[in-house]
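> sequence first, predicted model second:
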Amino acid sequence: MMVHFNCVFRVGGAAMLLSNRPSDQYSSKYQLLHTIHTHTANSDKSYGCITMEEDAEGHLGVTVNKDLLSAAVKAIQSNITSLAPQILPVPEQVRYLLNYIARRLPVGADIEPYVPDFKRGIDHFLAHVGGKPVLDALQKKLGFMEGHMEASRMTLYRYGNTSSSSVWYALAYIEAKWRISRGDRVWQMGFGPGFKVCSVIWRAIRSVDPRDEANANVWSDEIDKFPVDTNDLRHNSPFYFSPN
């Protein structure tokens, strides 16, 4: 069982060239706007929910315990709370603040927490494709439509869980689909052991034309075959992979 999780992950890789030279804005695709990093290792449950260790036979592997889900939810909520003021328009921030105050009044115990409409602050959401349940939970929590999750779901379907590089496969997907227009804001969210969560917000400096050979990527040859319906897959595993 210690090596079971070796079957979950697939090899992936991505490379980005970053620059702080003003002159490079004319040749770059994106401008980095915000980065929010959340680390909850001060909690024993968060720190110990995913660990690498040897079993009784000396096999090195990964142990995941029952605290993973609660640790992940806590870290993601904290990350989103820190990110929201950076990307949400003022009306959404006011609604959230009023709801927060109301729930702390003596008569506010039954008031449901207000979930901001993040669709008003970003154009594309690219989540770490750790597994189908993770994507389902994020979609429900953030109130996103299926279209906002398409890039991550198709990345999981075709490439599996490539860990942190998966958010770049997802970005390549929306570029190949000709969905990046000048001014678009892209939200990438990755997470992992610790428990840690990182959100990055980019602004598209220019539209990305997939017909340009300079913009070719791993999806270019097969992008017309996607999206596919992943609801009819025959197995019950929480992870779905490309049949190839």
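Perfect, I can see it now.
> contacts and neighbour counts: CA atoms only from here.
Fine.
> which stretches in this protein count as strands?
If you assign secondary structure with DSSP state E, the strands in the chain sit at 30-39, 50-54, 60-64, 124-127, 185-192, 196-204.
> which parts of the shortest one are buried?
Burial within strand 124-127, assessed by neighbour count using 16 or more other CA atoms under 10 Å, is assigned to 124-127.
> quick check, nearest of those residues to Tyr96?
Phe125 (20.5 Å; CA to CA).
> ok, the closest one touching Val186?
Yes. Phe125 lies in contact with Val186 (CA atoms under 8 Å); the separation is 6.1 Å.
> ok, Ala127 - contacts?
135, 149, 152, 167, 188-190 (CA atoms under 8 Å, 6 or more residues apart in numbering).
> ugh, wrong one, Met16
Going by CA under 8 Å, 6+ apart, the list of residues near Met16 is empty.
> quick check: it vs Tyr30, distance?
11 Å (CA to CA, to the nearest Å).
> same check, this time on His39
With CA to CA as the criterion, His39 and Tyr30 are 26 Å apart.
> elements contacting the longest helix anywhere in the chain?
What stands out as the longest helix in the chain, according to DSSP state H, is helix 68-87. For helix 68-87, the elements it packs on are strand 30-39, helix 44-48, strand 196-204, judged by 3 or more CA pairs under 8 Å, 6 or more residues apart in numbering; DSSP states H and E.
> of the ones you listed, flag the one that's most buried.
A comparison of those by mean neighbour count, using mean count of other CA atoms under 10 Å, puts strand 196-204 on top with a mean of 20.
> now that strand: how far from the chain's centre is it?
Remark: strand 196-204 is offset 9 Å from the chain centroid, using CA atoms, centre = their mean, to the nearest Å.
> could you find the closest non-adjacent residue to the residue positioned nearest the centre of the chain?
Centrality entry for the chain: nearest residue to the mean C-alpha point is Ala127, 1.6 Å, by CA atoms, centre = their mean. Closest residue in space to Ala127, ignoring its immediate chain neighbours: Met189 at 4.9 Å, by CA to CA, 6 or more residues apart in numbering.
> which residues touch the one you found?
Contacts of Met189 (CA under 8 Å, 6+ apart): 125-128, 167, 197-200.
> then Gly12?
With the criterion set at CA under 8 Å, 6+ apart, Gly12 makes contact with 162-163, 165-166.
> again, 7 Å this time
162, 165 (CA atoms under 7 Å, 6 or more residues apart in numbering).
> swap in Ala170?
Per CA under 7 Å, 6+ apart, neighbours of Ala170: 126, 151-152, 155.
> check it against this one:
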Amino acid sequence: LQGLMDKTGITAKDIDVVDMFVIALCSIFQGSPVLIVNCSLLSPTPSLCALLVNKFGMRSDVLTYNLSGMGCSANGVSIDLAQRVLQNPKNMKCVVISTESIAQAIYPGNERGFLVQNTLFRCGATAILLTNKPDTRAKYKLLNVVRAQLSKGDDDYGCVWEAEDKEGYKGVFLAKNIVDVAGKTMTVNFKRLVPRILPIPELLKVAFNKKYVPSFKKGINHFCIHAGGRAVLEGVQKNLKLSDRDILPSKLSLYHMGNTSSSSIWYELGFTERSGDLKAGHRILQVAFGSGFKCNSMVWLCLRN
């Protein structure tokens, strides 16, 4: 443990600070608190939600939801669940925690399809506080959540797969067609998303010309595309006609953090905030891809500079 702290620069004091932050976060709950945790590969009994309730002494009426096996797009599922739970009653608060444990998925074998995940995935975590209570301190307002899942076809269903290789070594298999499957799933998602975010003139161009690719920058100011890998980012950039600056937060997240699974889109939003370009009234599009195969998109309105 000390060797790990030496490598990362994290001290026991830093861990205490994190604990105190979560305790403070839990203490702000008023009314009926809600806790949602998503972690794809680690699903213990009792759940991670139960672990947090126990560790931080949360109230007995807390509503907990523990999501597993949802892959890198799980945060979109969690936000969608939070949105539905917060529809009523009023004055509720919900904390969404997205993380991933990759320790038990480290692959010691030699099959190439399994080896990619050893070099690509990294640990990460985010915590997001949402409420249905009007609050001037809020940074963002959730405008849209759109989910698409293609599990009917075997190629789509099996392009990301936790399994054993021929020698019995366990790992996460990534198929060669994953970029194509991601593009296909994103197309299905965006067919439902586009009418909600683009102005009428742009929608008319799409209606009269089926081959026309709409300009998403006419309805979106900032883009946070899941940092699943360089090929995925370059494919999305090309298909959506995004500039290098538009895709920069995603590339920075991939370069500095690696693929942090479901939390990556929030690391990207962090890079966007630090760029100084995010202003009140701007709209942010988060797009996440995950096993299943799923594509989830969320649109947020920035409420303050």
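That came through fine. These numbers come from a predicted model, not from an experiment.
> if we can go back for a sec, dump the helices and strands packed on helix 68-87 of the first structure to TSV, plus distance to Phe118 of the first structure.
Below are those laid out as TSV (distance: least, CA to CA, whole Å):
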stretch	distance to Phe118 of the first structure
strand 30-39	15
helix 44-48	26
strand 196-204	12
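> if we can go back for a sec, adding distance to Ala176 of the first structure, write the strands of the first structure out as JSON lines.
Listed next are the strands of the first structure as JSON lines, based on distance: least, CA to CA, whole Å:
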{"stretch": "strand 30-39", "distance to Ala176 of the first structure": "16"}
{"stretch": "strand 50-54", "distance to Ala176 of the first structure": "34"}
{"stretch": "strand 60-64", "distance to Ala176 of the first structure": "35"}
{"stretch": "strand 124-127", "distance to Ala176 of the first structure": "14"}
{"stretch": "strand 185-192", "distance to Ala176 of the first structure": "15"}
{"stretch": "strand 196-204", "distance to Ala176 of the first structure": "15"}
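> and the ones you listed: which comes nearest Ser78 of the first structure?
The nearest among these, by CA to CA, is strand 30-39 at 7.1 Å.
> what about that closest one, distance to the chain center?
13 Å.
> and Leu278 of the second structure, what's its match in the first structure?
Residue correspondence to the first structure (TM-score structural alignment): Leu278 of the second structure is matched to Ile180.
> my bad, Ile128 of the second structure
Ile128 of the second structure maps onto Met16 in the first structure, by TM-score structural alignment.
> so how far is Leu171 of the first structure from that match?
Applying CA to CA to Met16 of the first structure and Leu171 of the first structure gives a distance of 12 Å.
> got it, and Ser181 of the first structure?
13 Å.
> burial of the aligned partner of Tyr169 of the second structure in the first structure, as a residue count?
Taking TM-score structural alignment, Tyr169 of the second structure has His59 as its aligned residue in the first structure. Other residues lying near His59 of the first structure total 12 when counted by other CA atoms under 10 Å.
> what's the answer for the one 5 residues further on, then?
Counted with other CA under 10 Å, residues neighbouring Val64 of the first structure total 14.
> and if you look at Phe191 of the first structure?
Neighbours of Phe191 of the first structure (other CA under 10 Å): 22.
> give the contact list for it.
Going by CA under 7 Å, 6+ apart, the list of residues near Phe191 of the first structure reads 128, 197-198.
> which of those residues are conserved in the second structure?
Retained in the second structure (both residues aligned by TM-score structural alignment, their matches' CA atoms under 7 Å) from these: 128, 197-198.
> what's the distance between the equivalent of Gly235 of the second structure over in the first structure and Arg206 of the first structure?
Aligned counterpart of Gly235 of the second structure in the first structure: Ala137 (TM-score structural alignment). Separation of Ala137 of the first structure from Arg206 of the first structure (CA to CA) stands at 32 Å.
> let's have the contacts of Phe191 of the first structure in JSON lines, adding distance to Gln93 of the first structure.
JSON lines is the format used below for the contacts of Phe191 of the first structure (distance: CA to CA, whole Å):
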{"residue": "His128", "distance to Gln93 of the first structure": "26"}
{"residue": "Val197", "distance to Gln93 of the first structure": "22"}
{"residue": "Cys198", "distance to Gln93 of the first structure": "21"}
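> closest one of those residues to Ser46 of the first structure?
Nearest member of the contacts of Phe191 of the first structure to Ser46 of the first structure, counting by CA to CA, is Val197, at 11.7 Å.
> who's in contact with whatever residue of the second structure lines up with the closest one?
In the second structure, the residue matched to Val197 of the first structure (TM-score structural alignment) is Cys295. Contacts for Cys295 of the second structure (CA under 7 Å, 6+ apart) come out as 73, 147-149, 185-186, 189, 288-289.
> nearest to Gln83 of the second structure, of those?
Arg147 (13.1 Å).
> identify the residue of the first structure aligned to the closest one.
With TM-score structural alignment as the criterion, Arg147 of the second structure matches His37.
> residues contacting its match?
79, 197-199 are the contacts of His37 of the first structure under CA under 7 Å, 6+ apart.
> quick check: the residue of the second structure positioned farthest from its centre vs Thr187 of the second structure, distance?
Distance from the C-alpha centroid of the second structure peaks at Phe208, with 34.1 Å (CA atoms, centre = their mean). Distance from Phe208 of the second structure to Thr187 of the second structure, counting by CA to CA: 18 Å.
> circling back: how much space between the match of Tyr169 of the second structure and Ile201 of the first structure?
From His59 of the first structure to Ile201 of the first structure the distance is 39 Å (CA to CA).
> quick check: the aligned residue for Leu88 of the first structure in the second structure?
In the second structure, Leu88 of the first structure lands on Leu198 (TM-score structural alignment).
> excluding its backbone neighbours, what's nearest its match?
Leu198 of the second structure's closest residue in space is Gly219 (CA to CA, 6+ apart), at 4.8 Å.
> how many other residues sit next to the one you found?
Count around Gly219 of the second structure with other CA under 10 Å applied: 18.
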